[in-house]
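> Sequence unavailable; structure follows:
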């Protein structure tokens, strides 16, 4: 059930990001990155490999969706690395109520800087010094502004579906073939 929940959450975040959020006419030219926050919420409750897989799949989906104006693989690479690092922080001794938001800040900053750096290295025409000075801080700030709306519900939903009533559906006789007529 946890795997299906993860896939549905990632698909919803990617579609919402590509179809709605990226098309909003925001005055500062940057939109919050809901996919980074979703990957962080998933990777905080998973292993590093699961976090990397979640980041890679979400990043690849963002790379190939039609409004993308960058090289395929840029988001996949940076979100894969972010998911892996966040998954490694899963068992951190410094956990507190603010821990998910601190991790999300680091991941949002790392993804924005990594994406911009890859664009600079690959020669993307609209990436320059202004990207690092203005676009990255605005993107991270907006992403952190919406982080309570994304992180808490995603983490709560994954925890509920993993530990709630639906988690032992495989123990029922009708699901395991134990009922004979």
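On my side now, so go ahead. Here the structure is a predicted model, which means the values were calculated and not measured. Numbers count the residues shown, from 1 in each chain.

> C-alpha only now, for contacts and for neighbours.
Fine.

> element containing the most centrally placed residue in the chain?
Residue closest to the average C-alpha location in the chain (CA atoms, centre = their mean): residue 39, at 2.4 Å. According to DSSP states H and E, residue 39 maps onto helix 34-43.

> thinking the residue nearest to the centre of the chain is in contact with residue 83, fair?
Yes. If you go by CA atoms under 8 Å, residue 39 and residue 83 touch, sitting 6.2 Å apart.

> tell me, what's touching the two both at once?
51, 54-55 (CA atoms under 8 Å, 6 or more residues apart in numbering).

> need those residues in JSON lines with distance to residue 124, can you?
Shown next, in JSON lines, are the shared contacts of residue 39 and residue 83 (distance: CA to CA, whole Å):
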{"residue": "51", "distance to residue 124": "28"}
{"residue": "54", "distance to residue 124": "26"}
{"residue": "55", "distance to residue 124": "23"}
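
> Which of those residues fall within helices?
51, 54-55 (DSSP state H).

> Included below, for side-by-side comparison, is a second structure:
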């Protein structure tokens, strides 16, 4: 990763997190908001591959774990987004340039994986003590939110990362 690319990714993660905890908090559906940070991680992984997805996923997840209003043990989002970054990076590696349907399916799969890892790790660690039904409800709502926003957010992120790749290639 080049310095310019890392700075752009860091800025995108920071803006996504800021929007996620401030603006989108007003639109929360049963306490669940869309995961814009996950969308940045997925876009980066689809653009650059597994390693980039995992590194950015870990860093972005750690930022989510430590940023207010975090009320859980640190490391849960880092693990979840790192795994999601790996999954999205594998899609890039296996499929090459992904179609629109593949991008939507990848986002849905990564949303499901990340939210499930976060929820189940909370159940295992009893942080906070949630029932299985509550975790399933959060996973379902998060999946719906992320799939609904994917056509609006992910193409712009992929175009931005594609433009950065083109500038780097020059």
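Perfect, I can see it now. Note that the structure is predicted; figures quoted are calculated from it, not measured.

> Any buried residues in the longest helix anywhere in structure 2, and which?
When structure 2 is parsed with DSSP H, its longest helix is helix 132-169. Residues of helix 132-169 of structure 2 classed as buried: 135, 138-143, 145-147, 150, 154, 157-158, 160-162 (neighbour count, 16 or more other CA atoms under 10 Å).

> just stretch 10-26 of structure 2 next, same as before
10, 12-14, 16-21, 24.

> what do we get in structure 1 for residue 34 of structure 2?
Under the alignment (TM-score structural alignment), residue 34 of structure 2 maps onto residue 32 of structure 1.

> Kindly report the same for residue 90 of structure 2.
Matched to structure 1 by TM-score structural alignment, residue 90 of structure 2 sits across from residue 88.

> what's the burial count for the closest residue to its match other than its chain neighbours?
Of all residues not flanking residue 88 of structure 1 in the chain, residue 48 sits nearest, at 5.2 Å (CA to CA, 6 or more residues apart in numbering). Residue 48 of structure 1 is flanked by 22 other residues according to other CA atoms under 10 Å.

> Please verify my assumption that residue 48 of structure 1 contacts residue 84.
Yes. Counting by CA under 8 Å, residue 48 of structure 1 touches residue 84, with 4.5 Å between them.

> quick one: the alignment partner in structure 2 of residue 159 of structure 1 and residue 102 of structure 2, what's the gap?
Mapped onto structure 2 by TM-score structural alignment, residue 159 of structure 1 lines up with residue 162. Residue 162 of structure 2 sits 17 Å away from residue 102 of structure 2, going by CA to CA, to the nearest Å.

> go on, residue 166 of structure 2?
Computed with CA to CA, the distance linking residue 166 of structure 2 and residue 102 of structure 2 is 22 Å.

> got it, and residue 94 of structure 2?
As judged by CA to CA, residue 94 of structure 2 and residue 102 of structure 2 stand 11 Å apart.

> So these two - more neighbours on which side?
Set side by side, residue 94 of structure 2 and residue 102 show more neighbours around residue 102, with 14 against 10, by other CA under 10 Å.

> My reading is that that one is in a helix; is that accurate?
Yes. The assignment for residue 102 of structure 2 is a helix, going by DSSP: H, G, I helix; E, B strand; the rest coil.

> Matching it against structure 1, which residue comes up?
Match for residue 102 of structure 2 (TM-score structural alignment): residue 99.

> and that match, what does it touch?
So residue 99 of structure 1 contacts nothing (CA under 8 Å, 6+ apart).

> Let me know whether residue 39 of structure 2 touches residue 108 as I believe.
No. Contact criterion CA under 8 Å: residue 39 of structure 2 and residue 108 do not qualify, at 10.2 Å.

> Perfect, that will be all.
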